[in-house]
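>>> here you go, sequence then predicted model.
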Amino acid sequence: MASVLIRNARLVNEGRVFDADLLVDHGRIVKIAGSIDGENATVEIDASGQWLLPGMIDDQVHFRDPGAPEKGSIYSESRAAVAGGITSFMDMPNTHPATLTLAALADKKRRAAMHSVANYGFHFGVSNDNLDTVAALNPSDVAGVKVFMGASTGNMLVDDPRVLERLFAEVPTLLLAHCEHSPSIRLNESTFAERYGDNVPASAHPLIRDAQACFRSSSLAIDLAKRFGTRLHVLHLTTARELALFDDRPLAHKHISAEVCLHHLLFDDRDYPRLGNLIKCNPAIKTQADRDALRLALLSDRLDVIGSDHAPHTWAQKQQPYPQAPAGLPLVQHALPALLELVAEGLIPLPTLVAKTSHRVADLFAIPDRGYLREGYWADLVLIRPEPAGKAVDTQPVLAQCGWTPFAGRQFRHSVSTTLVSGQIAWHAESINDDCQGLPLRFMR
């Protein structure tokens, strides 16, 4: 494994921004100092004018592997991820077959060991009939346990109150919840179908999967977590109203945490006329007021982490009429450049963004030796280059298997120049290093 010396970088870590050199050897950060001399590193990178960040740890992706190779695979999507500054990912269980058994979990780990250029972990799924398996899980074997408390996903929708109560009482590790109230959604769907027939517009999506449907489900999840003492992580908040359900205090002092996803921070319902089904996702992108409330909540401890919920579908699938078009969009390739627009606009300080995309994710999932720029830690690193004239998204090939991005036509004011994964160069000079091999994430619980 090559040693790498990064010179003249501006490091962003644990609330500080400072100039330093950083030396990597045998996959780990071995020295951080104002100037590092006398080292014969295999690779030297002059990072003058660039920020050096810990790589983003994405707590929620859908890499579609196994079961939907036309949409994505661990091979294709991990390459898109490192191009976007993501060095580690945690993949969701709603694949084909779903990750509802230990055999399915082992198969996904095997696939990642063969094909992933990013570090990897996997969430385990819950159905109405696998609670014995969930209760017996070794907490160190999975990133978390995912429950769909709404939004039908094959046999993974769990809406039986008795099953939910047992799950919250017996889950042995962090429980992640997708919260939407399905009966409310079905009622709204019927109302819009009566009004529009087969021509329901994509702009109806946030009205069908509305704020009330989210609030009813997330309220239930939090009530159950408080009743049973469950360590709960509520995924992809989309509404201002839901924010009041969460405490504004440091992650270490609470057992109910919350995630926001980058598309809910960067789009709002004014974008449906232009993008239509391309931004159809569950839960839905909602109003500008909701978006602004989520942005503001990042400045406090009410929102703990930022994820992507990368969920690709083919272009042809997205061109179907709104009721048939699947929900989800590809996001990992542009994750950090897109989020850095919030920094460029003065809406969030860069150290806060780093905390929500790296530090707090490592803390929440108990991932040792990652998520920080510290001597002895794994070298999961991202160099960010400013682009004063703006860099057009369309100048870079789309690496995700689906071949499209909702950011087409946009320009970003920062780009990812280099990504290191466990000390290996994974992305540099606009190119993937196929020799890079991500490592399995460890969960110290």
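Everything's here; your move. Every value quoted in this text rests on a predicted model; they were computed, and no experiment measured them.

>>> for the rest of this, base every contact and every neighbour count on C-alpha atoms.
OK.

>>> quick one: the strands in the stretch 1-150 of the chain?
Counting by DSSP state E, counting those that start in this stretch, one finds strands in the stretch 1-150 of the chain at the ranges 4-13, 16-25, 28-33, 43-46, 51-54, 56-61, 86-91, 119-122, 124-125, 145-149.

>>> and here's the other structure:
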Amino acid sequence: MQARLLIRNARLVNEGRITTGDLLVADGRIDRIAPAIDTCADTEIDAAGAWLLPGMIDDQVHFREPGLTHKGCIASESAAAVAGGITSFMDMPNTRPPTLDMAAVAAKRHLAAASSHANFAFHLGVSTDNLDAVARADPRLIAGVKVFMGASTGNMLVDDPMVLERLFASVPTLLLAHCEHSQTITANEAEWRRQHGDAIPFAAHPLIRSAEACLRSTTLAVDLARRHGTRLHVLHLSTARELALFEPGPVTGKQITAEACVHHLYFDDEDYEALGSHLKCNPAVKSRDDRVALRHAVATGRIDVIGTDHAPHTLAEKAAPYSLAPAGLPLAQHALPALLELVHDGLLDLPTLVARCSHGVAELFRIRERGYLREGYWADLALVDDGHFAVEAAPILSRCGWTPFAGRHFRSRVRSTVVSGRLAWHRGCLMQGCRGLPLEFTR
């Protein structure tokens, strides 16, 4: 039996409302929510008016295990996640070896059970030659099926029309798509290389991996989904032009949904001058107008969920010239504080942010008994303080040891994170005894 945890005097943000009260955790679940709870617990936390949110559920991370653990591993990256208020994650398949069958999914689940500080699930990948394995996959044991329609290599780049037709017609569960048109990107990069040789500036990245490349691929994915009745989730939208392909409104009942990522909501192309390779990601961070449009789409529900696409690389790898520097950013530890800046700036209200980071993800992926502050649900919680917070005030927990938010200041920080009823992060310390649980899906 797990210890009882009582959080007093919190401002609870849940299902469109903010209320003041106490929350009691027993046996890993939310036992009671009330204006005041008169009982004793093994651990008590006085929130003193801090915000108590459902923990963020991150639908897109690259935790690098197996095969790329010099960049990160499930233990290190999940530690960064819980320090940032992320209580559950869904890991992408482009590891080494890639996650292309249920045996590989099972192996990752075994690794996570032994080392993950957060709750976990794994996406099954699509290649040019594993469509039979995808069609046979058990939807209850995977978060989703991920297809790279651009920005991948080898047989995980799936842009053959016949393969895509078969995939969209036969995928047994939610299909997640990375949408960029490879031929457009290749032609753009060739032109920049003709002009600059190996000295392509990083500021060219959003022009090489252009808005047109994104729009062409996303349009294809949406058209395929409409023709085949596929449940499609398009990842990390980065342009205003793509937004017209999606409908505003609640996520429940939608066939086609979209995600925005923290970095596309926080940065814009003016940041390449200072950050260089530390802002290189796929799809690229684009213009300020794109960022404004994405923020508005989050507020109106045209974008359904927010993820991180957390993807660590070492500083040595990122020090390479443009064409060799890998794409991806470590974001999990500072994702929620960065998103809360939108709330402080009046661009988004807190209940809407919770809907995009927690409620909507649970609904979209049909996660059992998580994503809400509800009695009987698993206790996945983030307690957030308001107050000036410098990024450098806390160590970077991601194995790569850097963040694109270096030098930034946030107006909120994560004081405590509770994962399946256990304290995982509290007052700047990682609680080593906490282990997450596998997510369960109602499919």
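Nice, I can see it. Here the structure is a predicted model, which is why all the values come from computation and not from measurement.

>>> can you pull the TM-score for these?
Once the chains are overlaid, their TM-score stands at 0.99 when taken by TM-score structural alignment, normalised by the length of structure 2; 442 aligned residues with a C-alpha RMSD of 0.6 Å.

>>> if we can go back for a sec, mean neighbour count added to the strands of the stretch 1-150 of structure 1, as JSON lines?
As requested, those are exported to JSON lines (neighbours: other C-alpha atoms under 10 Å):
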{"stretch": "strand 4-13", "mean neighbour count": "22"}
{"stretch": "strand 16-25", "mean neighbour count": "19"}
{"stretch": "strand 28-33", "mean neighbour count": "18"}
{"stretch": "strand 43-46", "mean neighbour count": "13"}
{"stretch": "strand 51-54", "mean neighbour count": "26"}
{"stretch": "strand 56-61", "mean neighbour count": "28"}
{"stretch": "strand 86-91", "mean neighbour count": "29"}
{"stretch": "strand 119-122", "mean neighbour count": "25"}
{"stretch": "strand 124-125", "mean neighbour count": "26"}
{"stretch": "strand 145-149", "mean neighbour count": "23"}
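
>>> can you redo those strands as JSON lines with distance to residue 201 of structure 1?
Supplementary listing: those in JSON lines, determined by distance: least, C-alpha to C-alpha, whole Å:
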{"stretch": "strand 4-13", "distance to residue 201 of structure 1": "43"}
{"stretch": "strand 16-25", "distance to residue 201 of structure 1": "46"}
{"stretch": "strand 28-33", "distance to residue 201 of structure 1": "51"}
{"stretch": "strand 43-46", "distance to residue 201 of structure 1": "50"}
{"stretch": "strand 51-54", "distance to residue 201 of structure 1": "41"}
{"stretch": "strand 56-61", "distance to residue 201 of structure 1": "27"}
{"stretch": "strand 86-91", "distance to residue 201 of structure 1": "31"}
{"stretch": "strand 119-122", "distance to residue 201 of structure 1": "35"}
{"stretch": "strand 124-125", "distance to residue 201 of structure 1": "32"}
{"stretch": "strand 145-149", "distance to residue 201 of structure 1": "26"}
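
>>> so which of those strands is nearest residue 236 of structure 1?
Nearest of the strands of the stretch 1-150 of structure 1 to residue 236 of structure 1, taken as C-alpha to C-alpha: strand 56-61 at 9.2 Å.

>>> how close does that closest one sit to structure 2?
Average distance, strand 56-61 of structure 1 versus aligned residues of structure 2 after superposition (mean C-alpha distance after the TM-score superposition for structure 1): 0.1 Å.

>>> max-length helix in structure 1?
Selection of the longest helix in structure 1 by residue count, based on DSSP state H, yields helix 211-228.

>>> if we can go back for a sec, for residue 400 of structure 1, find the nearest of the strands of the stretch 1-150 of structure 1.
Each of these was checked against residue 400 of structure 1 via C-alpha to C-alpha, and the shortest separation belongs to strand 56-61, namely 12.5 Å.

>>> quick revisit: any idea which of the strands of the stretch 1-150 of structure 1 gets closest to residue 247 of structure 1?
Nearest to residue 247 of structure 1 among the strands of the stretch 1-150 of structure 1 is strand 56-61 (20.3 Å), distances taken as C-alpha to C-alpha.

>>> now do the closest one: distance to the chain's middle.
Relative to the chain's own centre, strand 56-61 of structure 1 is displaced by 3 Å; criterion: C-alpha atoms, centre = their mean, to the nearest Å.

>>> over to stretch 381-393 of structure 2?
When distances are taken as C-alpha atoms, centre = their mean, stretch 381-393 of structure 2 is centred 19 Å away from the chain's centroid.

>>> what's the answer for stretch 2-20 of structure 2, then?
Mean C-alpha position of stretch 2-20 of structure 2 versus that of the full chain (C-alpha atoms, centre = their mean) differs by 24 Å.

>>> same question for stretch 263-270 of structure 1.
Averaging C-alpha coordinates over stretch 263-270 of structure 1 and over its chain gives two centres that are 16 Å apart (C-alpha atoms, centre = their mean).

>>> identify each buried residue in that stretch, please.
By neighbour count with 16 or more other C-alpha atoms under 10 Å, stretch 263-270 of structure 1 contains the buried residues 263, 264, 265, 266, 267, 268, 269.

>>> now the end-to-end length of it.
One end of stretch 263-270 of structure 1 to the other measures 13 Å (C-alpha to C-alpha, to the nearest Å).

>>> repeat that for stretch 361-369 of structure 2.
Across its full length, stretch 361-369 of structure 2 reaches 12 Å between end residues, using C-alpha to C-alpha.

>>> from the middle of its chain, how far away would that stretch be?
For stretch 361-369 of structure 2, the gap between its own C-alpha mean and the chain's C-alpha mean amounts to 14 Å (C-alpha atoms, centre = their mean).

>>> what lies in contact with it?
By C-alpha atoms under 8 Å, 6 or more residues apart in numbering, the surrounding residues in contact with stretch 361-369 of structure 2 are 57-59, 143-144, 174, 251-252, 305, 370-371, 376-378, 439-443.

>>> hmm, which of the residues you listed are the buried ones?
Buried residues within those, counting neighbours by 16+ other C-alpha under 10 Å: 57-59, 143-144, 174, 251, 305, 370-371, 377-378, 439-441.

>>> right, I'll call it a day here.
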